[in-house]
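[1] Prediction below, plus the sequence it came from.
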Amino acid sequence: MGMVLDVYRCVEQPQRWQGWLDSLCEQTGAHSAVLQLIELQADAVHIVWQAGDTRTSRLQHQRAGRLTGVGNPRVDRRRILRHANRVVSDDDLFERDDPGRQALQQALAQAGLGAFLGHLVAQEGERYIGIALHREAGTGDGFDHSAPACLTALAPHVGQAAGLGQRWQHAQSQARQLQAHLDLLRCAAVVCDEAGAVQWTNRSARQLLQAGSPLGVQAGLLRGAQPAQTAQLRQEIAAAARAAGIADSAPRWLALERDGRSLHIALQGQPADDGPARVLLMITDSRSLVDTPADTWCQLLGVTPAEARLVAALAQGRTLEAHAAQRGVSLGTVRNQLKQVLAKTGTTRQAELVRLALGSAAAQWQAAGG
């Protein structure tokens, strides 16, 4: 029972497989224990993932070709399909005079490995979890009668735990990738529960929630700069959570100010499968500058580099006069550039051009290292 319980601890901690396989070696008298996720492909058998006991892992670099399936005649599509879901030995997989068997056993003997016992557990699609046990070379006839029984009892649990572990690791990888993507957004994003307890943030939000902002975190809860603002914020969060799942429910809106700095917040509740609703806060900062590189506007608007620098300046709130002074050109030159940009973008006024720039996907992108 202990080994059955321990195998499920490997789901979220794959590093524990090595210790579990050490225990399997002790239980069965094996000298080596290897666990593999095998995928059948059109023209080959692919080893997706592998773990070994401590001894095998230490010497893996010396015997990788023999233990991972590369050139191993046991790892053959025909044999896998024929012998899945049961305990097998080499007597089940090969004819005694099979040259492939003889070559394999000679190679394994050189690595100190003798008799083989294995089990394949079918997974989704054409994937299998394989357990391969080897006795030490020169230790006699092989495994005693208790080893197959042990393997038969443990294999379904190993298959389930390994399958769950692969899905868990895949989900964790996807979550890390999603976090990395959302960290690129200029807009701050915060997910909290109905009480305002922060559960997730992107990079822009982590920067915004630092001291001095109209919005902060205290004891894990979102708070405003003043008690009245905190009360209003919590009220809006709770209302958004109550509206979660209601068809056509509109976002709620809130502005928080502190020392001339203003935050605009949109709040939208979403139902959760595992408990109370969660609330997404999307936050923009009045002090945030749209520092989009000028060459981006060249690509998006089809303007020249000089015209793109003007668009970048206007998106940051600079005047034509300030841009002319910074660039060391006349105001007339800048006005002529503006006329050219308006014509190329199909806009008619400076305000319309700025609205186009601020509404562009480029304006929502966090600058590298920002």
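    Perfect, thanks for sending it. What you see is a predicted model; the values in this text were computed from it and never measured.
[2] CA only for contacts and neighbour counts going forward, please
    Noted.
[3] isn't residue 22 right up against residue 35?
    No - counting by Cα atoms under 8 Å, residue 22 stays clear of residue 35, with 11.6 Å between them.
[4] Okay, one more to line up with it:
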Amino acid sequence: MQSDPRPNFPTDHNAPAEWEVLNALIGEIYDSVLHPESWNETLARITGTLCPLSWEAAFILWESSNPPSARFVAATGLAAGVQEIYAAVYAGHHAWSRKLMRYGNGSVVDSFDIMARGEFAETEFFRNFLQPWGIDRLVAVLLDRRGGERLGLMLPGPGDRDVERLKRGLRVLAPHMQRAMRISDRIATLELATGAARIAADAAPFAIFSLDDQLNILAANARAGRYERAGFIRTAQNRFALTHPPSQKRLLDLVKSPEPAGLAFQAVGDADRECPVLVARVTRQSAQQLGGVRLGASLIVTLGSSPGETPVVEIDRVAQWFGLTPAEARLAVALAAGDTLQDYAALRAVSLNAVRFLLKGIFRKTGANSQAQLVALLARLPAPGDG
């Protein structure tokens, strides 16, 4: 069994809280931000270091009175089933909870200061829940508020013990616990957002690359590899390049010039196969890090199209050739691909009358008198590059 590398804390509960001891606890608190599973152990260190004898329980929870609810974040020293009973029966509406809701963030509150011991002894919460454990006092730290919920560190125990050392220590630890909880919440939010974005990118039916202004690959989704195997791109030394020299030149020109904001073109791969490419310039993000600034993406590149989706470059070509609006061009290309007016209306979540109105504009600008004529007209358009 490995020895515990953490510092040994004094067991003399009557000794003043040493600064080095509090500093060690502060370190453990911030370490728990990066390792949330260690919060229970951190609470055990706090109780073992600062609490008087027989004060062995501590927990962090979100609690609301309307509707009554409790969600335990971490706990130590609680008997089996206590969390479940508290959340189901007492959360949010016993005397301590209601009174603590009034205090501001960062407050260290002693239950003896908010309710007389004798008065509390008459409550149903004490008689039916806390009395078997000899608990009639609570020292709490109010950490955060979110809507109707309050986040707090709660340390209960018997009221015949001296808790001044505990309260002094908690006043030092309280601001650090507040910051730690907020940092932890921010990290969790970012991780969820990053995970959702990664899942969405991997589910996309085309390749997505995030590049810096040197065309270094910062991120790529799961479909990126198939476009390299098909001969459209190279990613040697984690650098992005289109194998089609004219396409690569267009990409490099975009990097060098502030205009335009994006490109849409057809890249060529092995066996002269074509692949639609969309490139969007993004405002480069930067983030401070230890030792300097880390720069983010400058370009977002996508390759390929969704099954059944016409490449944007084709829609643009039809729009420019006949002077159609983007909406008219999308409908014209969809009809040429075999869709019906009903199909297009359902796909775009618009009314059939709105689609018929677009079709009238297409007929007027192209000179076609029917859908069949329109399809034939689009089929005779010269291919890209034929002039």
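    Structure received. This is a predicted model, so every value here is computed, not measured.
[5] circling back: when residue 22 and residue 35 of structure 1 are compared, which one has more neighbours?
    residue 35 (26 against 20; other Cα atoms under 10 Å).
[6] which residues touch the alignment partner in structure 2 of the more buried one?
    Matched across to structure 2, residue 35 of structure 1 falls on residue 60, judged by TM-score structural alignment. Residue 60 of structure 2 sits next to 72, 73, 74, 75, 151, 152, 153, 154 when contact means Cα atoms under 8 Å, 6 or more residues apart in numbering.
[7] Then residue 354 of structure 1?
    Taking Cα under 8 Å, 6+ apart, we find residue 354 of structure 1 in contact with 311, 314, 315.
[8] Spatially nearest residue to the last one (excluding sequence neighbours)?
    This means residue 315 of structure 1. Leaving aside its sequence neighbours, residue 315 of structure 1 sits nearest to residue 354 (Cα to Cα, 6 or more residues apart in numbering; 5.7 Å).
[9] Look up how far residue 341 of structure 1 lies from that neighbour.
    When distance is defined by Cα to Cα, to the nearest Å, residue 354 of structure 1 is 11 Å away from residue 341 of structure 1.
[10] related to what we said a few turns ago, wasn't the match of residue 35 of structure 1 part of a strand?
    Yes - read with DSSP: H, G, I helix; E, B strand; the rest coil, residue 60 of structure 2 is one of the residues of a strand.
[11] Not counting residues beside it along the chain, what's closest to it?
    In this structure, residue 60 of structure 2 finds its nearest non-sequential neighbour in residue 153, 4.5 Å apart by Cα to Cα, 6+ apart.
[12] element containing the one you found, please.
    Residue 153 of structure 2 is part of strand 149-157, with elements assigned from DSSP states H and E.
[13] got the angle for the helix or strand following that strand vs strand 149-157?
    Following strand 149-157 of structure 2 in sequence order, the next helix or strand is helix 164-203 (DSSP H and E). Angle of helix 164-203 of structure 2 versus strand 149-157, following axes from the mean of the first three to the mean of the last three Cα atoms, to 10 degrees, is 140 degrees.
[14] Report all helices and strands that helix 164-203 of structure 2 contacts.
    helix 19-34, helix 39-50, strand 108-110, strand 137-146 (3 or more Cα pairs under 8 Å, 6 or more residues apart in numbering; DSSP states H and E).
[15] Now do the residue sitting nearest the centre point of structure 2 against residue 301 of structure 2, distance only.
    Nearest to the centroid of the C-alpha atoms of structure 2, with distances taken as Cα atoms, centre = their mean, sits residue 193, at 2.2 Å. Going from residue 193 of structure 2 to residue 301 of structure 2 by Cα to Cα gives 21 Å.
[16] May I have the secondary structure class of the residue of structure 1 most remote from its centre?
    Residue farthest from the centre of structure 1, counting by Cα atoms, centre = their mean, is residue 332 at 51.9 Å. Classification of residue 332 of structure 1 using three-state DSSP returns helix.
[17] so what corresponds to it in structure 2?
    Checking with TM-score structural alignment, residue 332 of structure 1 has no match.
[18] now swap in residue 158 of structure 1 and tell me
    For residue 158 of structure 1, the residue aligned by TM-score structural alignment is residue 177.
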